[in-house]
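> dropping the sequence and predicted coords here.
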Amino acid sequence: MNSVYLMSNISDQQAAKHHARSVTWQWIWGMLSIVLVTAIWGYSNVVIRQGEATIAPAILLWMRFGIGGLVLLPVLYRARITRRSWILGLGLGIILGMSILAQGWAMLSVPVDDVAFITALYVVFTPLGLAILQRKKPARAIGMSVVLSLIGVMLLVGHFTYELRSGIFWSLGAAVGLSAQIIGTRFLGQTISSIHLTGLESLGAAVAMTVVVVVQGVLFQVSDFALFRWNTADWAWVGYLALVATVVAVFLQSWGQTKISATEAALAFNMEPVWTALFALIVLSQGMTIVQIVGALCIVGSLTVVSRPHSTL
């Protein structure tokens, strides 16, 4: 009898150890997937800057979201999505597209790594916006993050010219827009799946970029077969942005966030501007001074403070 009890106890211990190892590995793979997503998005900022040398930002992003939306269109076709969700999803996509376009415009006058750090302030603006919408007093950590991030922006930029002011304006506009998109996605994501929401937002962003392209008059160049005059590198950048930075990254993000906590995911997403700075140094040879590094660290610090559990609204 004792031997049977002993064998049962050993079996339970082995099962517990196996479960613990399984949970640990799930956490590791989940965290790695989120870090990979931040690296993909970090490099996409550099790709956008490279592509802008030969492709107008609006057309580059038009192709990105257009192709991404077409790839996900079959998924949307079979989905049972309400009209309200369609309208809200497309609206969020328009906000997303305009925000990333603003980020692209900022890169024309501000170094890409600086733009990435400033745009990352959406991590601070999002809980601040939620507090305003919910008519709650913002947590003390949010106030600390706002002050710290503003100090970081001033140190990062250093001096102000007309071009820099314009780029900073577009970067901050992108951060505010991304905050609005994240808040909307948070609520709409409770009713439809991540992959369906991604498809709707990609289509909405493509619609927004189409309007911008028409308004700017760039569409005439496209109709003149300018698309087919792109070289292999141009098409590779478009393919990377559409397939890797949009479809693959969103899949990895959705999968990874099921393996780790929301707080851990928020902290991991703070790596995106760091990756951008690293890739900008390697690919574009854009370095940072000591003062700029201190400014970047202030911004990362503000993102970390607001991502901690006690600041969650």
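That came through fine.
> make it CA atoms for all contacts and neighbour counts henceforth
Noted.
> can you give me the helices for the stretch 1-150 of the chain?
2-51, 57-77, 83-106, 112-119, 122-133, 140-157 (DSSP state H, counting those that start in this stretch).
> tell me what the shortest one is packed against?
Okay, so that is helix 112-119. When contacts are defined as 3 or more C-alpha pairs under 8 Å, 6 or more residues apart in numbering; DSSP states H and E, helix 112-119 sits against helix 2-51, helix 83-106, helix 140-157, helix 162-188, helix 272-283, helix 290-307.
> list the contacts of that helix.
When contacts are defined by C-alpha atoms under 8 Å, 6 or more residues apart in numbering, helix 112-119 is touched by residues 42, 45-46, 49, 103, 106-107, 153, 156-157, 167-168, 171-172, 174-175, 272-274, 276-277, 280, 286, 296, 299-300.
> next: the third one.
Under the contact criterion C-alpha under 8 Å, 6+ apart, helix 83-106 has outside partners 48-49, 57-58, 61, 115, 119, 166-171, 173-175, 177-178, 180-181, 184-185, 188, 192, 197, 200-209.
> for residue 49, which residues are in contact?
104, 107-108, 112.
> one more to weigh against that first structure:
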Amino acid sequence: MNIKEVRSNILLLITATIWGFAFVAQRVGLNYVEAFTFNAVRFALGALSLLPLMIYQKKVNEGQNKKSTAAVKTLLLGGLVAGSALFLGASLQQVGLAYTTAGKAAFITGLYIALVPILGIFLKQRVHFTTWIGVSFAVVGLYFLSVNEGFSINKGDLLQFIGAFFWAVHILVIDYLTKKVNALTLSFLQFITCSILSFIVAVSFENISVFGLSQAPVPILYGGICSVGIAYTLQVFGQKYAKPSHAAIIMSMEAVFASIGGMLLLNERLDLRGFLGCSLMFTGMLLSQVGGFTKSEEDRKAAA
């Protein structure tokens, strides 16, 4: 593992920490602001927070060769695709948080860790047998965490589960695009796309309240500046040199930080069944990534 990979992994761990506590901020925000309004504002704030960095970057790169038309198209299309995946994942997550706890939402969302290598099959990526073992553990864990005695699943947990697919897609899209386009500009474009789509839905179906927004400055600012502007941008830069499997396993730590935040700040508690479910899911997340590490070691030996 070279210094660039180490730096990337550190950035991704910081990202996981910020995202974990963001589940608390998002849940508190729902007490004052409806889901799509909250996301529209926080992703707009995230985009605005990047403008000073983009202006600075433009000055530093002034005089360099201009991008080709093809490169600009790739950037714009990439921002639209990444932003759309982000919108779907963030929307399902925020709506679902109204019906479940921050800790449970984070662990279920974390299923994208297991889904990333599975979806990679469609990109002709080899799936290690430990991935299937990991997915099995995760599914059993999800059962203990979310399915009650009547064999029904909580509405909020179901929305988080569906959203996990879109988070997995987002991880793969970002991994592909960071090798081809400017990471900072890509972050800005995906935030703007997500904010616009969220605003359209908010105007169509929600009652946008300025008073409600004024009552939730801390959740909105944390969700916008920290969770979006800082963390999602760190994700883009972090994934630039980190292997997808390594990135996924590090970011799975957000579930742990969310649980800690939920217990400390929201007084959330899990029963024994819930702890068992979380333990199995976390084990599944880890196992699903073992193949990625094994393959990397094989590649290293082959190159030696």
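Yes, it's here. As the structure is a computational prediction, the values presented were derived from the model and not from experiment.
> hmm, back to that, between the helices and strands packed on helix 112-119 of structure 1, which one is closest to residue 230 of structure 1.
helix 2-51 (10.5 Å; C-alpha to C-alpha).
> aligned partner of residue 139 of structure 1 in structure 2?
Taking TM-score structural alignment, the alignment pairs residue 139 of structure 1 with residue 128 from structure 2.
> now its match: closest residue in space, sequence neighbours ignored.
residue 291 (4.9 Å; C-alpha to C-alpha, 6 or more residues apart in numbering).
> hmm, that neighbour is touching residue 126, no?
No - look at residue 291 of structure 2 against residue 126 with C-alpha atoms under 8 Å: they stay out of range, at 9.3 Å.
> so between these two, which is more surrounded?
residue 291 (19 against 14; other C-alpha atoms under 10 Å).
> spit out the contact partners of that one.
Neighbours of residue 291 of structure 2 in contact, by C-alpha under 8 Å, 6+ apart: 127-131.
> and those, which two are furthest apart?
127 and 130 (8.3 Å).
> if we can go back for a sec, can I get the helices of the stretch 1-150 of structure 1 in JSON lines with distance to residue 250 of structure 1?
Shown next, in JSON lines, are the helices of the stretch 1-150 of structure 1 (distance: least, C-alpha to C-alpha, whole Å):
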{"stretch": "helix 2-51", "distance to residue 250 of structure 1": "8"}
{"stretch": "helix 57-77", "distance to residue 250 of structure 1": "11"}
{"stretch": "helix 83-106", "distance to residue 250 of structure 1": "14"}
{"stretch": "helix 112-119", "distance to residue 250 of structure 1": "19"}
{"stretch": "helix 122-133", "distance to residue 250 of structure 1": "18"}
{"stretch": "helix 140-157", "distance to residue 250 of structure 1": "27"}
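> point out the most buried one among these.
helix 112-119 (a mean of 28; mean count of other C-alpha atoms under 10 Å).
> in structure 2, what stretch matches that helix?
Counting by TM-score structural alignment, helix 112-119 of structure 1 falls onto residues 102-109 of structure 2.
> how far apart are the matching stretch and its match in structure 1?
Stretch 102-109 of structure 2, aligned to structure 1 and superposed, deviates on average by 1.0 Å (mean C-alpha distance after the TM-score superposition for structure 1).
> so where is stretch 21-37 of structure 2 in structure 1?
Against structure 1, stretch 21-37 of structure 2 falls on residues 43-59 (TM-score structural alignment).
> for stretch 184-202 of structure 1, buried residues please.
184-185, 188-189, 192, 194-202 (16 or more other C-alpha atoms under 10 Å).
> how about residue 268 of structure 2, what's its match in structure 1?
Checking TM-score structural alignment: residue 268 of structure 2 goes with residue 286.
> contact partners for the nearest residue to that match once chain neighbours are set aside?
Counting by C-alpha to C-alpha, 6+ apart, residue 280 is the residue found nearest to residue 286 of structure 1 once chain neighbours are left out, at 5.5 Å. By C-alpha under 8 Å, 6+ apart, the contact list for residue 280 of structure 1 reads 46, 112-113, 286-287.
> for those residues, which one is nearest residue 239 of structure 1?
residue 46 (14.2 Å).
> would you agree that closest one is in contact with residue 279?
Yes - using C-alpha under 8 Å, residue 46 of structure 1 makes contact with residue 279 at a distance of 6.9 Å.
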